[in-house]
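**Student:** here is my input; please provide its structure:
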Amino acid sequence: MPKRELLAQFHHLFWVGDLNYRINWQPDEDTKLAHKDNCDPEIFGAFQSHLNEKTLKNVLKDDQLVTSMIDLKAFVGFREPDLRFLPTFKVEKTPGLHYNVCYTYAHICTYVFYSKQFRCLLKFIQPSRLPAWCDRILYRSAAIVNPPKVLSYSALPNVPHSDHKPVESHMNIEIWNRPSGIDDSISQAVLHFQDCSAEGLLAADVSGFFLFWVLVFVCWNLLFLFFGSFSGTSDPYLHWPKQPLLEKPSNSRRKNKTLHPEWNDSRDFEPLLLLRNSIAFMTKALLFLEMRDHDHLSKDELIGQGYLPLAPALDNIGKWQYFEVELTFSGLYAGKFQGRYKIVINDESSKTDDNKAAKKIKKSKVKTT
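**Tutor:** A predicted model of the protein is given here:
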């Protein structure tokens, strides 16, 4: 199986660790923080006096991770449990939240030869680091499953082994027994698409005005190839890669020189024959998809990935249902793919009567549950 991004592989994904995001806090509009690791003592003191459990929401508005997630610049589709504890960095290696300062190599040597009382004196002459929430817990869930139920999200201030205080979260996660993918009472399941489009795609091609004219003089016969390859747009098409759910990979028709392609013709998408036809299996299944850019001169480029849940189409078998898929590329927002789809299921007795097949599937669904 080809490698895929983490965001397109799992029903639940957790991201835990030191993300090293800081706080862009300032006491007023005229006072700006020069550097996150070189904070003026007055600003450091003002922040500490301002920081308490009642003001956390206001302070979190300036948190770099929160603003990055809102602006879709990082961790697209992820959530964080409600944060209700004080910043966990940078602190003394002692029990409790005692916010620390930067120490240079010279001061570390001084600490070796002098007493702890002198170390306390150094705090008043060293630049202070503005406290921040560096260690975080994030999670992302597919649309067809219930997100984890967060029971707690807290820090452990009494752990003294680092200048970061660890954080923990307790969650309940929905699990299910994986059913068989094949139902012998169903001959085939076919997925159809209609009125599909994409928007906000990445521009895979770059502007090459100078190179364009060089190529005109070098090889006039190949001009049309390079004209499309440096237009500042993409030649997108949808690719269904090899995966357990499909009988074979498939591509849509290519749309040239656009970041907002539309596939309105019934011939733009071939019907996808599903290799797994069990209704219980497909209810939790995710169909992986890739948005690619066609390149005349090199290998086609990947410009977005996502997954399409089949559960909405199974609620009304044989009827068109609207879908919307958020695309990501290297963890960043890469556009949106949307349209209508339906699943047509034929049983052995009547391959054209979808209603009879739907009734039969509903009965099998009751038995499996």
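
**Student:** CA only for contacts and neighbour counts going forward, please
**Tutor:** Noted.

**Student:** pretty sure residue 334 contacts residue 203?
**Tutor:** No. The pair formed by residue 334 and residue 203 falls short of the contact definition of Cα atoms under 8 Å, at 9.7 Å.

**Student:** which of those two has more neighbours?
**Tutor:** The residue with more neighbours, out of residue 334 and residue 203 and counting by other Cα atoms under 10 Å, is residue 334; that gives 23 against 18.

**Student:** would you mind confirming that residue 197 is in contact with residue 258?
**Tutor:** No. Under the contact definition of Cα under 8 Å, residue 197 does not touch residue 258, with a separation of 11.3 Å.

**Student:** grab the nearest non-local neighbour of residue 253.
**Tutor:** residue 268 (5.0 Å; Cα to Cα, 6 or more residues apart in numbering).

**Student:** and for the one you found, the neighbour number?
**Tutor:** When neighbours are counted by other Cα under 10 Å, residue 268 registers 20.

**Student:** next one: stretch 99-111 to chain centre, how far?
**Tutor:** Relative to its parent chain, stretch 99-111 has a centroid offset of 39 Å by Cα atoms, centre = their mean, to the nearest Å.

**Student:** and stretch 204-211, by the same measure?
**Tutor:** Averaging C-alpha positions (Cα atoms, centre = their mean) puts stretch 204-211 29 Å from its chain's average.

**Student:** please give me the structure for this one as well, since I'd like to look at both together:
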Amino acid sequence: MNNRYKLHSSGGSAGRTFDLRAIAAGSNGELVTSTNRACRVTVKIYQAKDLKKRLLAYDVSDLFFKLRLEDITHKSREIKGVVDQNGVLVVNQNFTFDVKDFKSAQLSVQVYGKGLFGFDELIGACQNIPVKLLMDIGNGFSEGEGKWYDLFIKDGKRKLPGKVLMNIVAGIAEPEQNICVFVGTWNVGNARPPEDLSAWIPISGAYQIMAIGTQECDYPPRPPFTDCGKDWLETLRKHVGRQYRVIRYTSRGQMRLIIFVRDDAEKAISDVDSGSEATGVANVMANKGGVCISFKFWDTGLCFINCHFAAHDGQCEIRNSNYRDIAGQLQIGLQSMDILNQFHHVFWIGDLNYRLDFGKHEEKPLTPQRRFWSKTVKQILDGGYRELLQYDELRREKASSRVLHGFKEGVIQFPPTYKMQRDSIQMYDQKRMPAWCDRVLWRTLQGCHTDLLSYTYSPQIVTSDHKPVSATFGLTAYALPSSKSEALNDSDDKRWHVRFTSLRAKNLRASHINGFSDPYISFIGPNLAQSFRSKVKYQTLNPVWNPLKELPTLVLNIFPLQRLEKEYLMVQVHDHDSQSTKDILGYAAIPLASAVTAFNKGPRELSTFRVELSHCGLPAGTLEGGMKLTWERNVIKRRSRFAREIMAKTLSLRNSLRKTMSVDKFAHEKG
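**Tutor:** Next up, the predicted model:
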């Protein structure tokens, strides 16, 4: 949009509000205007301790938190852990608020547990925390890793023994920020890594985000640690330095993923989540699979997936199957959407184990023939390895859309990273044919862009039979106006609506034995006032919906146009099945930017879209059509009001008929 807006950072007294005008002509010619840009408050609850109920005993796993700021309330997930010997309970949950008036806003934090009859019982509450005080701390940050806040009884007059460890940050950002991201992957080979990792992981502080994934990371820990995971985490902490903090650390089996954020960017992080999926023996053993961490940098969603696929030559289809299992079954963020269509940027890294497939040129024993191996290695050492990339399985499978469809990879200008002789910089082990097993790929939603800045390997790391690989990226993160509006108090309850002018799907997957499906579409996500669905189209793979009779009008929960043009409609295409509601044909995300552009041009302008559907990370057809953005009274409330009026008239008519019948009956009996 042309009506750009300026935001200012908020350290100390520099915090200011600013006007944002998203001007749009409504149906009656009036103006629709957004309010001041909200500041962002992120609350991170790390731990709680010494929690005691005054009257009733409770199970600590029933605990949860309620946080309120202005008119927004967040409730935590139920806490599953147990207290340790020091009475400490691990919480590790994040909450994000957009605040309209940071000068008067106050944060309320309450701790609840289940009472005798299963009702929620307040255990204690922190004293209300003014947001303005948070803004007055340098750069909007709380000092250190967090602060212990005392709990009080409900009226705040008597202190309780309980405490909550929280880090609360607040700030106002530029609307568009260019950030740099470092992504690294390494198969550690179950050997102790070197203490100096600077050949692989930079310590320049140039990156706001650093994502580091490892595989076969289960080596004998170094004192004082008795657990490899803690040893590795501390090794990385020490290496990147105090200017970085851990967003989330997750592991499964020998796979580990750690995300760091630079301290001056920590206030931009929210909605942190993590998950994992095993693809090993019987899809239960965690020797292979993937681990995942997602979060928002301001309002831009990022997701990092670290994987370890099946090994050995001749196992290409199993590797493809590993990918489909992870892409289709790993649940994170919005549980009803797949991981590839709900984040602006997805980074897929790991030891993907794709090999060089020479076809008929070579037999496929586990250990390659010495003559052929020697010829290949000489070609690599002579610098002719680029010619070998034509035999790379991953490139072939990706080009045929059998794996990592829609993902991009940089130009490979480094030699194969596997299989290396340990303690050597460039010598290969004859036990296996060299291959580019270790890769970094990325995928962005339609309308987003990522710049690859570098893609390389680190030969100086010599403790493993793999060399570490890294890539760096530049991307734009958006800090958008609050999704809420004072228009909520408007008696007319006007909202943005999306009306489809056409909609069709092509080349859907067949889910019935007759080669057809019975598709319908669900529109879901936090952008919508509620979920909506289309009518079912029977016995077809290329359905066309009538926009007047078979498609809903979508009512949005977003008010400022500046935010709306960066949002997406989350879409599920289902197969209608009376026995199941989980038969998904595909997922997609429809950008709303073109609809906003059309709206700004004039009331008669329409926008068109075409998006690819995916299922288990592979192509599943397309969805295309036209849509129109309108500003009008909430059609949901209009319909419910109309239904109430009909019901009232029906009841009134019924009562009148009863009275008439009673009078007639009385007259008849008297006669």
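
**Student:** returning to what we had before: isn't the residue nearest to residue 253 of the first structure up against residue 261?
**Tutor:** No. Shown here, residue 268 of the first structure and residue 261 do not form a contact pair, counting by Cα under 8 Å, at 11.3 Å.

**Student:** hang on, the earlier thing: counterpart of the residue nearest to residue 253 of the first structure over in the second structure?
**Tutor:** Residue correspondence to the second structure (TM-score structural alignment): residue 268 of the first structure is matched to residue 550.

**Student:** can you classify that match by secondary structure?
**Tutor:** With DSSP: H, G, I helix; E, B strand; the rest coil as the basis, residue 550 of the second structure sits in coil.

**Student:** do I have it right that it meets residue 537?
**Tutor:** No. Under the criterion of Cα under 8 Å, residue 550 of the second structure is not in contact with residue 537, lying 9.2 Å apart.

**Student:** doesn't residue 191 of the first structure fall inside a helix?
**Tutor:** No. Secondary structure assignment places residue 191 of the first structure outside any helix; it is strand (three-state DSSP).

**Student:** ok, how many other residues are close to residue 398 of the second structure?
**Tutor:** 17.

**Student:** make that residue 316 of the first structure, sorry
**Tutor:** 15.

**Student:** what's the match for it in the second structure?
**Tutor:** Residue correspondence to the second structure (TM-score structural alignment): residue 316 of the first structure is matched to residue 598.

**Student:** for the aligned residue in the first structure for residue 397 of the second structure, which non-adjacent residue is spatially closest?
**Tutor:** With the correspondence set by TM-score structural alignment, residue 397 of the second structure lines up against residue 68 in the first structure. For residue 68 of the first structure, the nearest residue in space outside its immediate sequence neighbours is residue 74; the separation is 5.6 Å by Cα to Cα, 6+ apart.

**Student:** how much space separates that neighbour from residue 331 of the first structure?
**Tutor:** The gap separating residue 74 of the first structure from residue 331 of the first structure is 7 Å, by Cα to Cα, to the nearest Å.

**Student:** what does residue 227 of the first structure give?
**Tutor:** Following Cα to Cα, the distance that separates residue 227 of the first structure from residue 331 of the first structure is 30 Å.

**Student:** next SSE downstream of the lengthiest strand in the second structure?
**Tutor:** When the second structure is scanned for its longest strand (criterion: DSSP state E), the result is strand 618-633. Heading C-terminal from strand 618-633 of the second structure, the first helix or strand you meet, by DSSP states H and E, is helix 635-670.

**Student:** report the buried residues of that next one.
**Tutor:** Along helix 635-670 of the second structure, the positions that meet the burial threshold by neighbour count (16 or more other Cα atoms under 10 Å) are residue 635.

**Student:** for that helix, packing partners?
**Tutor:** Packed against helix 635-670 of the second structure, as judged by 3 or more Cα pairs under 8 Å, 6 or more residues apart in numbering; DSSP states H and E, are no other helices or strands.

**Student:** mind listing what the aligned partner of residue 421 of the second structure in the first structure touches?
**Tutor:** With TM-score structural alignment defining the correspondence, residue 421 of the second structure maps onto residue 92 in the first structure. Residues touching residue 92 of the first structure, when contacts are defined by Cα atoms under 8 Å, 6 or more residues apart in numbering, comprise 98-100, 160, 162-163.

**Student:** before we move on, what about residue 511 of the second structure?
**Tutor:** Under the criterion of Cα under 8 Å, 6+ apart, the contact partners of residue 511 of the second structure comprise 517, 575, 585.
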